[in-house]
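J.: pasting the sequence and the predicted coordinates here, then a few questions.
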Amino acid sequence: MAAKKKAVLFLAACLLGLAAYLYHAFCQQDNQEELVLQGNVDVREVSLAFRQSDRILEMLAEEGDRVQKGQVLARLDTRELELQLQRLNAEIAAQQSTVDKLHNGTRPEEIRQAEGNLRQAQAAAEHAAGVYQRKRDIYTSIAGISQQELDNAYHDMEAKQATMSVAEAALQEAKAGPRQEDIAGAEAGLQALRNEQLRYIYLLSQYELQAPDDGVIRSRLLEAGDMASPSRPVFKLSLPGKKWVRAYVPETELGRVYEGQQARVYIDSLPGKAIDGQVGYISGTAEFTPKQVQTEELRTSLVYEVRVYVDDADNVLRLGMPATVRIVR
């Protein structure tokens, strides 16, 4: 009886040992099929700055605000630009009047005035010609006047005839109206002013800083009264698109990782809950002693940066949050 009992105990011990061995082997196989990495969450960010340099008039968003695409976040002082635009509008109005005048042609009143000037010039020329003729007759018949007087009468007649010719040309010009070249030049000048007006309107629109996409304000870097410029960001905006975990793979494990490989991401605030992802980027250059590493072994090894992109539908991942990545072979 005792021998039988010992045999049963021995068999039970063997079975327990076999179960322990199989469990250990299974765990080792499972560990070999997964590559465990430590990393941090990254998100896409945009640094928002004004295109123009001027003083900030209003700041309309705070850190943590959710903003929508096209929402105005800040404004610059536009008073100087608005005064310049008003002056340009006045120049456009003046040039428009000039173009309208050229298109309308010569007014009837101006033609009648030109005709009156011509009649006056003709009368003066005829009178001067008569005076010269009489003085010429006197000079040749009885020599009653000097040569100087005769010459003066002749020059006066020529001057009056020249004035009449000018009046005739002015009347013809008034009847013909403006030249097409003058009209085209005036219209080109008007178009140039209008183009300049559009440029000023565009510059005014750039005095408002708008969100390029939906997102969350992460940093408010300037305040109202500060001088803005293209090189000084005003806000940092986090975009709600793809998020990823930046991790580092040892050189000896690099062959186990490839683009498109499935992975699971875990965070401390949700223990046991996996977030699905996949490997989307593998660096082609090894780094030595990266700035952020999670284990002592990696600090003295050549490592490669890997980005595991995730679909964070519940929006639980935050920038810089530590995460554990399990890459399935």
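T.: Everything's here; your move.
J.: could you use CA atoms for every contact and neighbour count after this?
T.: Will do.
J.: ok, and the closest non-adjacent residue to the residue nearest to the spatial centre of the chain?
T.: Closest residue to the average C-alpha location of the chain: residue 51 at 7.4 Å, with CA atoms, centre = their mean. Sequence neighbours aside, residue 230 is the residue nearest to residue 51 in space, at 5.1 Å (criterion: CA to CA, 6 or more residues apart in numbering).
J.: tally of neighbours for that neighbour?
T.: Residues near residue 230, counting by other CA atoms under 10 Å, number 12.
J.: for the nearest residue to residue 227 once chain neighbours are set aside, what are its contacts?
T.: Excluding its sequence neighbours, the residue lying closest to residue 227 (CA to CA, 6+ apart) is residue 55, at 4.4 Å. Counting by CA atoms under 8 Å, 6 or more residues apart in numbering, residue 55 makes contact with 76, 77, 224, 225, 226, 227, 228.
J.: just among the residues you listed, which is most surrounded?
T.: Neighbour-wise, the contacts of residue 55 (other CA under 10 Å) top out at residue 76, 24 neighbours.
J.: quick one, what contacts it?
T.: Contact analysis of residue 76 by CA under 8 Å, 6+ apart lists 54, 55, 56, 57, 58, 207, 208.
J.: which residues are in contact with the first one?
T.: Right, the one you point to is residue 54. By CA under 8 Å, 6+ apart, the contact list for residue 54 reads 76, 77, 227, 228, 229.
J.: and the residues you listed as CSV, adding secondary structure and distance to residue 46?
T.: Converted to CSV, the contacts of residue 54 look like this (DSSP: H, G, I helix; E, B strand; the rest coil; distance: CA to CA, whole Å):
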residue, secondary structure, distance to residue 46
76, strand, 20
77, coil, 24
227, strand, 20
228, strand, 17
229, strand, 16
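J.: hmm, which two among the residues you listed are most spread apart?
T.: For the contacts of residue 54, the maximum inter-member distance is 12.7 Å, found between 77 and 229 (CA to CA).
J.: and residue 43, how many neighbours?
T.: For residue 43, the neighbour count with other CA under 10 Å is 16.
J.: put this next to the first one:
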Amino acid sequence: MSGQPDAGAAINGDFVFGRRFFGGSCLEATMIFTKWKIATATAVLAAMAAAGIWLYQNRTLTVAVVQPEHDIAIKIFGLGTVDARVQSKIGFKVSGTLTELRADHGNYVTVGQLLARIDAAEQKARVAKAHAQVLSAEAAVRVAEAAAHKATVLATQRGRVSERRQALLARQSVSQEAAEDAQLNEGIAKADMLLTASEIEVAKAKLDDARAQHEWESVILNQHELRAPFDGIVVSRSKELGSVLVAGEALFTLVDPQTVWMLAYVDETRAGEIEVGQPVEIRLRSLPQQTFTGRVVRVGIESDRVNEERRVYVGCENCLEASTSANRRKCGSQSVCSSAP
């Protein structure tokens, strides 16, 4: 109380002050230590990440080395179509209404097989009329032959009468007039015989004309039926039943499968290396998973002046058959199904 601080008070005051001071320093030190640990951990992680990236970038890589090849065949590519050397558009030679169809797209046909018919009622009537004319002409020939036979018999009989009259005239047993009448009748009979012989020739000529007319009408009747001119495949049909066809209008298109080839268009700059007989690898759009083989059979002499491409014809024996078989498999139970190789 005399002005000196109380020891207890001083101690208490220092303790309190010092405690407060010491407590603040401890909290600050703890915070600094925590920051130091975080920084250290971050630095370690960054170093590990950098090391990992460096190791990844500088890792040992296994690289497959492509071995060099020698004598590699040069392939020339070209787009084209399936075609045939023997391809015919067939139809009726006469006009008429289509009444029967026996072939359709995709069918195989043999030579002489009936493909279609047109209405033939009118032509059948003409054939029947021509046949009647033949029968009439044959009868006329028989009549003429009978008349000729009669004239021959009559001429023979009158000739004998004339001979007897001449003999009797020599013995003066008959008059001269009777003998002359007998000679005249004999001459008339011979003339009739010649006339009937000519009538036979005329009748036979008419018979030949009637037979020719009948044959002509029969030929026209046969033209009301359309038959396959060769073994082949029907690739198109242009009319339906009931359609009216004019003479010469195409109804079917047939191709000979033995003459199928590929028409490819090759760039003119590459076509000079192509020769007849070279092997060809063929792929069809309808069978992209299959590869067919063929050979060059013809190289066009002149290039297309617009596209600057040359036509190259490639022979392939089984391309059309394979494409048609695949088409039939896709069609299932249907007898006809369109498909373009």
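T.: Cool, got the structure. In this text the structure is predicted, and so the values were computed from the model without any measurement.
J.: TM value for the aligned chains?
T.: Between these two chains, after superposing, the TM-score reads 0.62 (TM-score structural alignment, normalised by the length of structure 1); 243 aligned residues with a CA RMSD of 3.6 Å.
J.: ok, back up a step: and the residue nearest to residue 227 of structure 1, what helix or strand is that in?
T.: Assigned by DSSP states H and E, residue 55 of structure 1 falls within strand 54-59.
J.: what residues in structure 2 pair up with that strand?
T.: Aligned by TM-score structural alignment, strand 54-59 of structure 1 falls on residues 96-101 of structure 2.
J.: mean per-residue distance, the matching stretch to structure 1?
T.: Mean deviation of stretch 96-101 of structure 2 relative to structure 1 after superposition (mean CA distance after the TM-score superposition for structure 1): 2.0 Å.
J.: so which residues of structure 1 form strands?
T.: Taking DSSP state E to define them, one finds strands in structure 1 at 34-48, 54-59, 66-67, 72-76, 208-210, 215-220, 227-228, 235-250, 262-266, 275-282, 287-288, 302-310, 322-328.
J.: can you put the ones you listed in TSV and add distance to residue 148 of structure 1?
T.: As requested, the strands of structure 1 are exported to TSV (distance: least, CA to CA, whole Å):
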stretch	distance to residue 148 of structure 1
strand 34-48	88
strand 54-59	76
strand 66-67	95
strand 72-76	79
strand 208-210	81
strand 215-220	94
strand 227-228	81
strand 235-250	91
strand 262-266	117
strand 275-282	107
strand 287-288	109
strand 302-310	108
strand 322-328	114
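J.: out of these, nearest to residue 169 of structure 1?
T.: Residue 169 of structure 1 lies closest, by CA to CA, to one member of the strands of structure 1: strand 54-59, at 56.4 Å.
J.: before we move on, the earlier item: tell me which of the strands of structure 1 lies nearest to residue 100 of structure 1.
T.: The closest of those to residue 100 of structure 1 is strand 208-210. By CA to CA, the value is 36.4 Å.
J.: which strands and helices lie in contact with the closest one?
T.: Secondary-structure packing of strand 208-210 of structure 1 (3 or more CA pairs under 8 Å, 6 or more residues apart in numbering; DSSP states H and E): strand 72-76.
J.: switch to 10 Å and redo it
T.: In terms of contacts (3 or more CA pairs under 10 Å, 6 or more residues apart in numbering; DSSP states H and E), strand 208-210 of structure 1 is packed against strand 54-59, strand 72-76.
J.: deepest of those, which one?
T.: Mean neighbours per residue, mean count of other CA atoms under 10 Å, is largest over those for strand 72-76, with a mean of 20.
J.: end-to-end on stretch 254-262 of structure 1?
T.: Stretch 254-262 of structure 1 has an end-to-end distance of 15 Å (criterion: CA to CA, to the nearest Å).
J.: who touches that stretch?
T.: Residues from elsewhere that reach stretch 254-262 of structure 1 (CA atoms under 10 Å, 6 or more residues apart in numbering): 33-35, 248-249, 276-282, 303-309, 326-329.
J.: counterpart of residue 77 of structure 2 over in structure 1?
T.: Checking TM-score structural alignment: residue 77 of structure 2 goes with residue 36.
J.: repeat that for residue 299 of structure 2.
T.: For residue 299 of structure 2, the aligned residue in structure 1 is residue 282 (criterion: TM-score structural alignment).
J.: counterpart of residue 215 of structure 2 over in structure 1?
T.: Checking TM-score structural alignment: residue 215 of structure 2 goes with residue 198.
J.: what's the neighbour count on its match?
T.: Number of residues near residue 198 of structure 1 (other CA under 10 Å) recorded here: 13.
J.: next: residue 218 of structure 1.
T.: Applying other CA under 10 Å, we find 20 residues neighbouring residue 218 of structure 1.
J.: go ahead and confirm it touches residue 63.
T.: Yes: the criterion here is CA atoms under 10 Å, and residue 218 of structure 1 meets it with residue 63 at 5.4 Å.
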